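Colleague: can't give you the sequence, but here's the structure:
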């Protein structure tokens, strides 16, 4: 029987009954839509098609480009983008989000944890997420940028229905940020809502868009008459008078005939991140006094971030060293004449760029390939042989049982649903690439047996994007002795061996891919290979998620790595890779393992809920481990043995089932300035010849005390610790 109370319809398609907290499953999109810019609207109810959250009179929510690319309205909307999410269980969702500072975006709580099934917000259920900026033209992806979003929640509130997420790449340098208002709107005040209804291009609700009377309901909601659709969840409600965000749109209420937002004053009162971003505290005066003060004439706040100068540049430099590439790029962009700018440029050149050339421009028409006839060719390889450099080859649905050998710069693009455009090769590589440049996109590539790769990049440079790739032979992809490659937004899965294998100094930018189901590692790097790997998901493999092997280098940033049979990340005899900002969780063995004399920089990662240690350092490995969180492990957080070394500093190590740090076997780390608390035994255990230096750590609040130094331990230096 239907409950006898009204429904609150959330913008992403979730329904919450006003008399309780029962949630209906969210509106979902096809898995294939994740990573695309242009999607087909599919959210519907019954036989009537699209359902408005609440349309007040005639529906008024129009494409923002209607006002012209250089209009003030379009400029105001630049910091607002679409949040694309790929959930566990192969479901895809779209909401709206907006930029508030150089690292953070804001959306609704029900877009992330609500869809992931975890009301606490600690785990989002999101495998991958991206912030899509600049999507203002319907059906046109030109000029659109994608930024990787960490699926780990920075800050959230179910009651206030807001979530703060970390975004990589600092989109604020190009798109600016929105200013947040620390005062509530007046009754009937004119408003705008800008967002991405149904995941489509940016729209604005402007006509008839105003606060209700009263603007703030007895329940503390901002009531408004602005028309919205599913996908508008997380849209900013913008006050017309000063262009500041006065609310976070989130629902419609059939009882009142109005849509609802959470007032920004309520969110600011709870959110440290947003208070820091706005630079002001929420007003404590009564609403009427706030309104009177504004009526006297407060100056409108700017939409874009002002360039940094002086002390701000020094602060940016400090932050850049923590954040990495995105931080250095921001610092150089805003502080090009500052003291450390030349140093930052060198870091960017060394660690943050991989050469990858786009196809040669050509005015020639495309060649078409149709398996059943009717195109220029029925064979893709025949089209490649006939193509001039720079040509585009359009491949239509069909199964093409041939391996492709590409030696000239061409663009090979599937036209239609990639699941229906299949390149399938046994006893051959599905694709072997040696051309100086080019692109392969929107196809299904299957290596069907034999000692070959699914996609073998053996020279040159290529962009590989939006494909589904698998292999029954060797690794799904191999990158070796090449000039550069970009591998992004692909589904790389079920390799009979590994996912992506980089060796012989292979180079690639690997971003926003889903890698899963491989017999060995999702990504293996060795022999001087030096990739940038960011924003990927590496899960459910028979080996490690990431394996940086003998002589491997690279930068590994913002990835989510979980549920692999071996350590989620293994670093063995590697050459100082940087592992930063990753989520490393739920391994069937350890979180991160560093061995065989490897050096590595392990910084700003969150490592939790692994079956063995969160971090194991062994056999002479000597990493630098800074600013990480190691928590909720089934054994000790950090286990150092068999001659392991390392500098362990400024980490938060808590609530592990054994010790915070366990050291034995002639190991001698330097452990300083860590906070080690809430662990089931002592904070630090040293035994069986283990030693080390332990200084300036906070070791209070562990169940069995600070230190356990056993008979037979080696030289242990302790100073300045809080015990």
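Modeller: Right, received. Where do you want to start? Bear in mind that the values here come from a model prediction, so they are computed numbers and not experimental data.

Colleague: from here on, contacts and neighbour counts on C-alpha atoms
Modeller: Fine.

Colleague: so where do the strands sit in the stretch 51-200 of the chain?
Modeller: 62-63, 80-87, 91-99, 104-107, 126-133, 145-157, 162-167, 191-195 (DSSP state E, counting those that start in this stretch).

Colleague: buried stuff in the longest one?
Modeller: Residues 145-153, 155-157 are the ones in strand 145-157 that count as buried (16 or more other CA atoms under 10 Å).

Colleague: Packing partners of that strand?
Modeller: For strand 145-157, the elements it packs on are strand 126-133, strand 162-167, judged by 3 or more CA pairs under 8 Å, 6 or more residues apart in numbering; DSSP states H and E.

Colleague: which one of those strands lies closest to residue 196?
Modeller: Shortest separation from residue 196 across the helices and strands packed on strand 145-157 is recorded for strand 126-133, at 10.2 Å, computed as CA to CA.

Colleague: for that closest one, which positions count as buried?
Modeller: For strand 126-133, the neighbour count (16+ other CA under 10 Å) marks 126-133 as buried.

Colleague: Can you tell me what sits against it?
Modeller: The set of residues external to strand 126-133 that reach it, using CA atoms under 8 Å, 6 or more residues apart in numbering, is 37, 78-88, 97, 112, 116, 144-151, 167, 175, 512, 514, 535-537, 560.

Colleague: adding another structure so you can compare the two:
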């Protein structure tokens, strides 16, 4: 099957039993209770209110796409790939993204119970929550067009790691091998920025770190290290840093991993309207994104993975699900190709200022 999805993953590599996944999708669709038009709130003229119509249409579109995907999976399971039409291809990709490579919302520094294929995450809930608490959104003031620019994570007692291209949005070279803030700009790392739980207020800033300086920005790897301190509202001390892998893991291809970050709407990926409806246009908030490591390209200092990331994930950590060490620094993806990260164990002996402060384990 030719993949068009952002993760570029063959369904047979994602799911152990394609027919079983198709049956599960069909059972779920059959179990849903579809609201009738009489159940929707009425407008002044007796017609269904626009909000109710939008909700109903979004649900119907989602169900239509998933039903087509179930048909496509059944044909794949029966060796009838040549019979799959465009709607079924798209539906299979949607199922891969929703079931096989989901982007789970983080709320209250926790995540919802995952689907059957990622039920293993429940057994790792405590360490994953520890990981979640040490990843934040890089927010800026004084930028001409952006409120936030990517993701960062705590790797040392007062050090966060992110991408060079993220840091470049609010810093510049001082001409003497150093980096300084751009005039009129400041930055902070907010470790919440979640979709609020029903009945709760947005974060109050108590989980923010102020970026106080630049330790180092790598010339080749897309990496930056920033000095941070608790904000006045946050107070107290920073949590213990994440453990960063000091050696290569065994058997990297196929190794289960997860990314934590802030996927943003990214028009470069040209997502179809129906895909936007599947994800309900919820972007810019914290998510847990499981997947697998797929390849190491040592001469390009790149580890590939297939987690479902978008633009705002720049600077996200890629965790080993087995021991929760940070294996990689996510720096980008290519539609229909996969996602890329700096393999951090390859940086242990690097001379970049600040790397000696990283919690190598």
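Modeller: Sure thing, it's come through. Keep in mind it's a predicted model, so treat the numbers as computed, not measured.

Colleague: Switch the buried residues of strand 126-133 of structure 1 over to TSV; also include distance to residue 502 of structure 1.
Modeller: Below are the buried residues of strand 126-133 of structure 1 laid out as TSV (distance: CA to CA, whole Å):
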residue	distance to residue 502 of structure 1
126	27
127	24
128	23
129	25
130	25
131	28
132	29
133	31
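
Colleague: follow-up on the earlier one: quick one, which of the strands of the stretch 51-200 of structure 1 is nearest to residue 606 of structure 1?
Modeller: strand 145-157 (9.0 Å).

Colleague: Now do that closest one against strand 80-87, angle only.
Modeller: Relative orientation of strand 145-157 of structure 1 versus strand 80-87 (axes from the mean of the first three to the mean of the last three CA atoms, to 10 degrees): 80 degrees.

Colleague: Just the terminal-to-terminal distance for stretch 301-316 of structure 1.
Modeller: With CA to CA, to the nearest Å as the measure, the first residue of stretch 301-316 of structure 1 is 22 Å from its last.

Colleague: actually stretch 155-162 of structure 2, not the one I typed
Modeller: For stretch 155-162 of structure 2, the separation between the terminal residues is 10 Å (CA to CA).

Colleague: quick one: it aligns where in structure 1?
Modeller: The counterpart of stretch 155-162 of structure 2 in structure 1, using TM-score structural alignment, spans residues 100-107.

Colleague: start and end residues in structure 2 for the helix or strand residue 547 of structure 1 falls within, please.
Modeller: With the criterion set as DSSP states H and E, the secondary-structure element containing residue 547 of structure 1 is strand 546-548. Using TM-score structural alignment, none of the residues of structure 2 align to strand 546-548 of structure 1.

Colleague: and that strand, which residues are buried?
Modeller: By neighbour count with 16+ other CA under 10 Å, strand 546-548 of structure 1 contains the buried residues 546-548.

Colleague: okay, those residues in CSV with distance to residue 162 of structure 1 next?
Modeller: CSV is the format used below for the buried residues of strand 546-548 of structure 1 (distance: CA to CA, whole Å):
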residue, distance to residue 162 of structure 1
546, 33
547, 36
548, 38
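
Colleague: Among the residues you listed, which one lies nearest to residue 492 of structure 1?
Modeller: Minimum separation from residue 492 of structure 1 among the buried residues of strand 546-548 of structure 1 (CA to CA) is found for residue 546, which lies at 13.9 Å.

Colleague: Distance of that closest one relative to residue 469 of structure 1?
Modeller: Separation of residue 546 of structure 1 from residue 469 of structure 1 (CA to CA): 18 Å.

Colleague: Check residue 78 of structure 1 too.
Modeller: Here residue 78 of structure 1 is placed at a distance of 35 Å from residue 469 of structure 1 (CA to CA).

Colleague: cool, residue 576 of structure 1 as well?
Modeller: Distance from residue 576 of structure 1 to residue 469 of structure 1, by CA to CA: 30 Å.

Colleague: Neighbour count: the two, which is higher?
Modeller: The residue with the greater number of neighbours, taking residue 576 of structure 1 and residue 469 and applying other CA atoms under 10 Å, is residue 469; the counts read 25 against 21.

Colleague: Assess the claim that that one and residue 488 are in contact.
Modeller: No - counting by CA atoms under 8 Å, residue 469 of structure 1 sits too far from residue 488 to count as a contact (12.0 Å).

Colleague: Which residue is the nearest non-sequential neighbour of residue 319 of structure 2?
Modeller: Nearest residue to residue 319 of structure 2, sequence neighbours excluded (CA to CA, 6 or more residues apart in numbering): residue 326, at 4.4 Å.

Colleague: Residue 243 is in contact with that neighbour, correct?
Modeller: Yes - with contact defined as CA under 8 Å, residue 326 of structure 2 counts as touching residue 243 (6.3 Å).

Colleague: Which one's more surrounded, the two?
Modeller: For residue 326 of structure 2 against residue 243, the residue with the higher neighbour count under other CA under 10 Å is residue 326, and the figures read 28 against 20.

Colleague: What lines up with the more buried one in structure 1?
Modeller: Residue 326 of structure 2 maps onto residue 245 of structure 1 when the alignment is built from TM-score structural alignment.

Colleague: Show me which helix runs longest in structure 1.
Modeller: helix 311-323 (DSSP state H).

Colleague: residues in structure 2 aligned with it?
Modeller: Residue correspondence for helix 311-323 of structure 1 in structure 2, counting by TM-score structural alignment: none.

Colleague: quick one, what contacts the residue nearest to residue 319 of structure 2?
Modeller: With contacts defined as CA under 8 Å, 6+ apart, residue 326 of structure 2 is in contact with 242-245, 317-320, 344.

Colleague: List buried residues within the residues you listed.
Modeller: For the contacts of residue 326 of structure 2, a burial check counting by 16+ other CA under 10 Å picks out 242-245, 317-320, 344.

Colleague: between those residues, which is nearest residue 300 of structure 2?
Modeller: For those, the minimum distance to residue 300 of structure 2 (CA to CA) is 12.9 Å, reached by residue 344.

Colleague: So what does the closest one match up with in structure 1?
Modeller: Alignment of residue 344 of structure 2 against structure 1 is given by TM-score structural alignment, with residue 264 as its counterpart.

Colleague: ok, and the closest non-adjacent residue to its match?
Modeller: Leaving out its chain neighbours, the residue that sits closest to residue 264 of structure 1 by CA to CA, 6+ apart is residue 247, at 4.6 Å.
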